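S.K.: Give me a model of this one.
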Amino acid sequence: MQQLFTTLLTGLTLGMVYAAFALALVLIWRATRIVNFAQAPMAMLTTYVALVLIEAGYSYWLGFAAALLSGLVLGALVERFVIRYVDPRSEINPVILTLGLFIVLHALAALVFGARYRSFPAPFGLRGFQVGDTTIALTGFGIFTILSVLAVVVLLVLLFRYTDVGLKMRASAFNQEVARLLGVRVGRMLTLGWALAAVVGSLSGLLIAGGGLVHPSFMDGVVVYGFVAAVLGGLDSPVGAVAGGLILGLSLSLVSGYVGSQLVSLAALAILMAVLLVRPGGLFARVRERRV
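M.R.: So this is what the prediction gives:
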């Protein structure tokens, strides 16, 4: 029973990490209808911004804020000077471009920050809480991770459901011409969507790096699991992204704890295939196909 409890708590924290990255993918999909595979190296770069400041002697929270701000700026610049010039009539070209950005940003990080492993601090404890003679596998940083992701999903739901800006962003993503006729400044909305997605991606990078090692490829594995979590919950649903991350994190933690860690990637692939076969739109998708 103790092993099961520990495995579930580990999966909960891991699932929230996947959910944070999935939220970034969902946000940019809802705002621009693009799957951004460059989200991982963008988050990696902003994490290095925080690390440089922390290593220079500044506080963790100053580095944290600087990483989020740099993510906001980086996302806006990528949309304004790269994505915007791709042929909008093609759905595949922007995706291919984000894969190219993935490679370019990796190389840039290695040149600027180096390829060696560097320790990244955590603002809270990394040891589980002690209850009597039992150590609970939930750390202070794990609680911070859970609360951060829940706060982000609440803010995103409020943004898209109850604000004019959220409605304009969704209108710009679905039909730019109609949105322009209604007076929406589509270019600004698309830039804002990329900027906000990069902020959420930066948060995921900070949560993943906390208490671990940072190097130019430290986010590469997360992009796979984050994408699976986003598809599992539904690319249009922030709540679904969190649920998908939790389902994936708990499932993979159980597989790792009771079957074998070498089967984790295979289990993630099996979950993705099952969802695509049974419910292609995701478990929390609300859009249904129209029949004529």
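
S.K.: can we go C-alpha only for contacts and neighbour counts from here?
M.R.: Will do.

S.K.: Wait, residue 102 touches residue 44, no?
M.R.: No - using Cα atoms under 8 Å as the test, residue 102 is too far from residue 44 to be in contact (10.6 Å).

S.K.: how many other residues sit next to the spatially closest residue to residue 87 that is not a sequence neighbour?
M.R.: Using Cα to Cα, 6 or more residues apart in numbering and skipping residues adjacent in sequence, the residue nearest residue 87 is residue 93, 7.2 Å away. Around residue 93 there are 15 other residues, counting by other Cα atoms under 10 Å.

S.K.: State the distance from residue 93 to residue 171.
M.R.: Noted for residue 93: a distance of 21 Å to residue 171, by Cα to Cα, to the nearest Å.

S.K.: again with residue 39
M.R.: According to Cα to Cα, residue 39 stands 23 Å off from residue 171.

S.K.: So between these two, which is more surrounded?
M.R.: Using other Cα under 10 Å as the criterion, residue 39 and residue 171 rank with residue 39 on top: 28 against 22.

S.K.: For the more buried one, give me its contacts.
M.R.: Each residue near residue 39 by Cα atoms under 8 Å, 6 or more residues apart in numbering is listed here: 24, 25, 102, 198, 201, 223.

S.K.: now the other sequence, so there's something to compare against:
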Amino acid sequence: MDRFVFLTFDGLVRGVVLAAFALALVLIWRAARIVNFAQGAMSVASVYVAYSVTAATGSYWIGFAAALLAGLALGTLVDVAVMRFVDHSSPLNAVIVALGLVLLLQAVLGMTYGNEYLPVAAPLSRDALSIGGLALLSRYDLFVFAAVLVVVVALALLFTRTPVGLRMRAAAFAPQVSRLLGVNVGGMLTLGWALAAGVGALAGMLVLPTELGLHPNAMDLVFVSAFTAAVVGGLDSPAGAVVGGVAVGLILSYVSGYVGSDTAPIAVLVLLLAVLLIRPNGLFSSAQARHV
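M.R.: As a prediction, the model looks like this:
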């Protein structure tokens, strides 16, 4: 029973980080109708900025802030300098460009920092606090929960309570009509890319202290898990991304704990395949109008 409780809390911590990363994918999809396969590489690039700033200043929190700002700037740059010039008549065009961006970013990071794993320290203790004789959550785990909760609430308010969120959604679904109504479609798309990259940078800063370390390819498997979480919940649903992230985190924890860590990626891929076959739009996808 103690093992099950430990794996459950470990899965919840993994899940909320995956939920933050899945939210970044949902943000891009809602803003630009693009699945950003470069999200993992962009996240790693932001964490490398944090690593450099922390090494120069000796302050984790200055590096943390630098990573978020770097994410916002990188997202803006990718949209303005790359994605804005992609022909969106076929969805495959943006996918190919995003995959090319992955190779470019990973190559630049490898040439700049090398291909060795660099240690990423956690800002708070990772020693589990004992409650009722059970070692459950650490101070760092509580920080992760709090950070993701703030992001989820902020994004929910943005999309449901502000005119900017409505304009972002309108620009993605009906850009031509939005322009006629005076919406700055280009600006809304850029804002979506910036916010998504900022959330991705946050997810990278939260997950890498729990992994092997910082590496140009460090987020590859994390991206697969987060993409699965986004697909499970529905690419149009921020709430679905959170639920999907927690579900994938629990599956990873249970499979790793009871079967073996080598089997966990296979379990995630099986889940992704099952959802794509049974409910391709995700468990929380909204109903679509039927066209005759």
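
S.K.: so what number do they get for TM-score?
M.R.: Overall, the chain-to-chain superposition scores 0.96 on the TM-score scale (TM-score structural alignment, normalised by the length of the first structure); 291 aligned residues with a Cα RMSD of 1.3 Å.

S.K.: between residue 102 and residue 44 of the first structure, which one's more packed in?
M.R.: With other Cα under 10 Å as the criterion, residue 102 of the first structure and residue 44 differ in neighbour count, and residue 44 comes out ahead with 29 against 19.

S.K.: any chance you could map the strands in the first structure?
M.R.: 118-119, 129-131, 134-136, 213-214 (DSSP state E).

S.K.: Distance to residue 55 of the first structure and mean neighbour count for those strands - can I get that in CSV?
M.R.: What follows is those, written out as CSV (distance: least, Cα to Cα, whole Å; neighbours: other Cα atoms under 10 Å):
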stretch, distance to residue 55 of the first structure, mean neighbour count
strand 118-119, 10, 14
strand 129-131, 28, 11
strand 134-136, 31, 13
strand 213-214, 13, 18
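
S.K.: Would you check how far apart residue 145 of the first structure and residue 267 of the first structure are?
M.R.: As for residue 145 of the first structure, its distance to residue 267 of the first structure is 24 Å (criterion: Cα to Cα).

S.K.: Name the residue in the two with the higher neighbour count.
M.R.: Set side by side, residue 145 of the first structure and residue 267 show more neighbours around residue 145, with 23 against 17, by other Cα under 10 Å.

S.K.: Can you get me a residue count around the closest residue to that one other than its chain neighbours?
M.R.: On the basis of Cα to Cα, 6+ apart, the spatially nearest residue to residue 145 of the first structure that is not a chain neighbour turns out to be residue 207, at 6.3 Å. Counted with other Cα under 10 Å, residues neighbouring residue 207 of the first structure total 25.

S.K.: Wait, residue 207 of the first structure touches residue 147, no?
M.R.: No - checked against Cα under 8 Å, the pair residue 207 of the first structure and residue 147 is beyond contact range at 11.3 Å.

S.K.: Mind jotting down where the helices sit in the first structure?
M.R.: Remark: helices of the first structure, listed N- to C-terminal, are 2-32, 39-55, 60-81, 93-113, 140-162, 164-174, 176-181, 186-209, 220-233, 238-258, 264-278; assignment by DSSP state H.

S.K.: between the fourth one and helix 220-233, how big is the angle?
M.R.: Per axes from the mean of the first three to the mean of the last three Cα atoms, to 10 degrees, the angle that helix 93-113 of the first structure makes with helix 220-233 is 150 degrees.

S.K.: Give me the contacts around helix 93-113 of the first structure.
M.R.: With Cα under 8 Å, 6+ apart as the criterion, helix 93-113 of the first structure contacts 34-42, 45, 48, 83, 86-87, 115, 216-217.

S.K.: make it 7 Å
M.R.: If you take Cα atoms under 7 Å, 6 or more residues apart in numbering as the criterion, helix 93-113 of the first structure is touched by 34, 35, 36, 37, 38, 41, 45, 83, 86, 216.

S.K.: how far away is residue 27 of the first structure from residue 196 of the first structure?
M.R.: Residue 27 of the first structure sits 8 Å away from residue 196 of the first structure, going by Cα to Cα.

S.K.: who has more neighbours, the two?
M.R.: Applying other Cα under 10 Å to residue 27 of the first structure and residue 196 shows that residue 27 carries more neighbours, namely 28 against 22.
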